[in-house]
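Undergrad: Pasting a predicted model and its sequence here:
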Amino acid sequence: MSNIFEDNGRVVDAPSDNFVYRLLPPSLWPYAQLARWDRPIGWQLLLWPCLWSAAMAAGVTADAGAFRPGQFIAHCLLFWLGAVAMRGAGCTYNDLVDHDIDNQVARTRSRPLPSGRVTRRQAKIFILLQALTGLAVLLCFNLFTIVLAISSLAIVAIYPFAKRFTDWPQFVLGLAFSWGALVGWAAVFGALSGPALLVYVAAVLWTIGYDTIYAHQDKEDDALIGVRSTARLFGDNTKPWLIGFYGVMLVLMAIAFRGAGLGWPAFAGLAVGGGMLFWQILVLDIEDGDQCKRLFLANHHVGIAIFAGLVAAIFIG
């Protein structure tokens, strides 16, 4: 494994054809790897609850005859930039906290910090730069949204330590990764209400589900070094737990869409996304690490399906 790193300067669990390695000079590769720019799935999964909520709010304004397409597009672009920046800052922070653990796990040993390509001081400076980018994005929104988004940092700070004191670190991740479901709604209305809260809880359940699948890749190494996870907790009972998580998620989102007065396309998109989720459960083999990774990555398409339905509902009703 060390030879793989020494030969090409890449990490072993990232795609080798990513734009990072085609466009950036090798001197910047370690920073791109710290921010996980070579693995976009993280910011994609962080972004989807935010876009769902923003589209749901836009659907409400469309029903009231007050839909502003320019605002919706601008918000989506700002949420994308903020997701990339803050996911990168979060991953860099997580790598600083997990420096020693990553050196003991086969999948993470080639990352920039354990491999020595970036110093801890350099990583801290990089966190600051990414956080400032996120702050610049945040200042484009109303005061309620700014305060709401900043309040999520307490959960973000706790998450890297969760695997040390609870079998449910995926729940803590869900609390942080789903925060956009609140922010997307607040950016339009300057307040929170039932539909946004329901989508937030639903997104937390979605996160627990897909990250449990992801964690099955590392369960053997995790057991050896004492890292806890829902993958280890659920074990052979993972599928029934996933059925519960995804089932309740879909019900909560349907209730949210109904409460927001959205039309049938929103429910159609939700049905397609739900079908994808239950297909994952049907084919899941928790002993096949490569398949677990593929199924985890497939959640990006779940996000697309649900978002597409919500956007269609804005225009079709």
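TA: Perfect, I can see it now. Numbers count the residues shown, from 1 in each chain.

Undergrad: C-alpha from now on. contacts and neighbour counts both.
TA: Will do.

Undergrad: Which secondary structure state is assigned to W37?
TA: Applying DSSP: H, G, I helix; E, B strand; the rest coil to W37 yields a three-state assignment of coil.

Undergrad: separation between it and C76?
TA: Distance of W37 to C76, computed by Cα to Cα, to the nearest Å: 19 Å.

Undergrad: Next one for the comparison:
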Amino acid sequence: MMTRETLQAYLDLTRLNRPVGIYLVLWPALWALWLAADGTPPWSIVLIFILGAVIMRSAGCVINDYADRHFDGDVSRTCCRPLATGALTEKQALRFFVLLGLVGFGLVLMLNPLTIALSLGALFLAVLYPFMKRHTYWPQAFLGAAFAWAIPMAFAAVQNDVPWQAWVIFTLTLIWALIYDTAYAIADLEDDLKLGIKSTAILFGEKVQWIVGAFQLIMLAGFVWLGQLFDLGWVYDLSVLAAAGLFVYHQWLLHFQQPEQAFRMFLNNHWVGVVILVGIVADKSVIPWLGTL
């Protein structure tokens, strides 16, 4: 019988108590669902994607901790993770990952065949990302691809097709991951250098703030283009301005060149996803509904 301590270790492995990662997966998926459905996504599909974001982010945390099991014990921020402390074994972690993957796949089986086929790509990227830190200075790009894979899946679920516009949202989501996960990597910079782990924070070096700023400008330009592609209105335009304001705040946090402030930037980034989602939902759902009253 599973003890209370073991159950807590499994919960710690999923990091459900730190939901920011779920938000960073979920908000772009909801952008895509609302845009694919022109403001009226089926609520059953919305629920599947919400649950899928929780399950697959949890699975991603499990496989990430398995990949980092020989490193986490030497990093102050991660030394208390279940695999680092021995609270769970490697086999227990892998079995848990398989279980979560099966639950996630069970959710996808309620969707159409195209979405089911695309879900295999999501699983592949989730497994691939944690191991890229040893081989490339761009692991953040692989994380972005893993998080952004919900975009083509959302269009497939609603339209049974993946139009080229979906890949615009995919690219914006990937760029966004380069922004916030570089900030996350800044917080771990000293430990990563000692352990030989690679990241964009190390690659960009002293120019990290300027390069992140360039990515932010590209993302804002992409948001403007997105508004044109999907005929979004003035509320969405205001949401893009709000996102720009958040990026200015994030630049202010970065200029301190302190790990704590960079981590604050990472945590705050999900609000960019929120304000964009509010703009999309308002223009595609709320304002048309008000017009019928």
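TA: Happy to help now that I have it. Here the structure is a predicted model, which means the values were calculated and not measured.

Undergrad: thinking again about what came up before, and W37 and C76 of the first structure? which has more neighbours close in?
TA: W37 (21 against 18; other Cα atoms under 10 Å).

Undergrad: surely the more buried one meets V20?
TA: Yes. Using Cα atoms under 8 Å, W37 of the first structure is in contact with V20, at 7.0 Å.

Undergrad: host element of G309 of the first structure?
TA: According to DSSP states H and E, G309 of the first structure maps onto helix 299-316.

Undergrad: gap between that helix and the chain center?
TA: Relative to the centre of its chain, helix 299-316 of the first structure is centred 17 Å away, using Cα atoms, centre = their mean, to the nearest Å.

Undergrad: what sits up against that helix?
TA: For helix 299-316 of the first structure, the surrounding residues in contact (Cα atoms under 8 Å, 6 or more residues apart in numbering) are 41, 44-45, 48-49, 51-52, 55-56, 58-59, 62, 210, 262-270, 272-274, 276-277.

Undergrad: Give the buried residues for it.
TA: For helix 299-316 of the first structure, the neighbour count (16 or more other Cα atoms under 10 Å) marks 299-314 as buried.

Undergrad: can you give me the helices in the stretch 1-150 of the first structure?
TA: Ranges of helices in the stretch 1-150 of the first structure, per DSSP state H, counting those that start in this stretch, are 2-8, 19-23, 29-34, 41-63, 69-97, 99-102, 112-115, 120-138, 143-151.

Undergrad: Redo those as CSV? Include distance to A157 of the first structure.
TA: Below are those laid out as CSV (distance: least, Cα to Cα, whole Å):
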stretch, distance to A157 of the first structure
helix 2-8, 29
helix 19-23, 27
helix 29-34, 17
helix 41-63, 16
helix 69-97, 8
helix 99-102, 15
helix 112-115, 19
helix 120-138, 13
helix 143-151, 11
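
Undergrad: and among those helices, the most buried is which?
TA: helix 41-63 (a mean of 25; mean count of other Cα atoms under 10 Å).

Undergrad: Which strands and helices lie in contact with that helix?
TA: helix 69-97, helix 180-189, helix 194-215, helix 299-316 (3 or more Cα pairs under 8 Å, 6 or more residues apart in numbering; DSSP states H and E).

Undergrad: Quick one: closest of the ones you listed to I281 of the first structure.
TA: helix 194-215 (9.4 Å; Cα to Cα).

Undergrad: In the second structure, which residue range corresponds to the closest one?
TA: Using TM-score structural alignment, helix 194-215 of the first structure lines up with residues 164-185 of the second structure.

Undergrad: before we move on, the earlier item: could you check the angle helix 41-63 makes with the helix holding G309 of the first structure?
TA: Here helix 299-316 of the first structure runs at an angle of 10 degrees relative to helix 41-63 (axes from the mean of the first three to the mean of the last three Cα atoms, to 10 degrees).

Undergrad: angle of helix 299-316 of the first structure against helix 69-97?
TA: Note on geometry: by the same axes, to 10 degrees, helix 299-316 of the first structure and helix 69-97 are set 160 degrees apart in direction.

Undergrad: Alright, that wraps it up for me.
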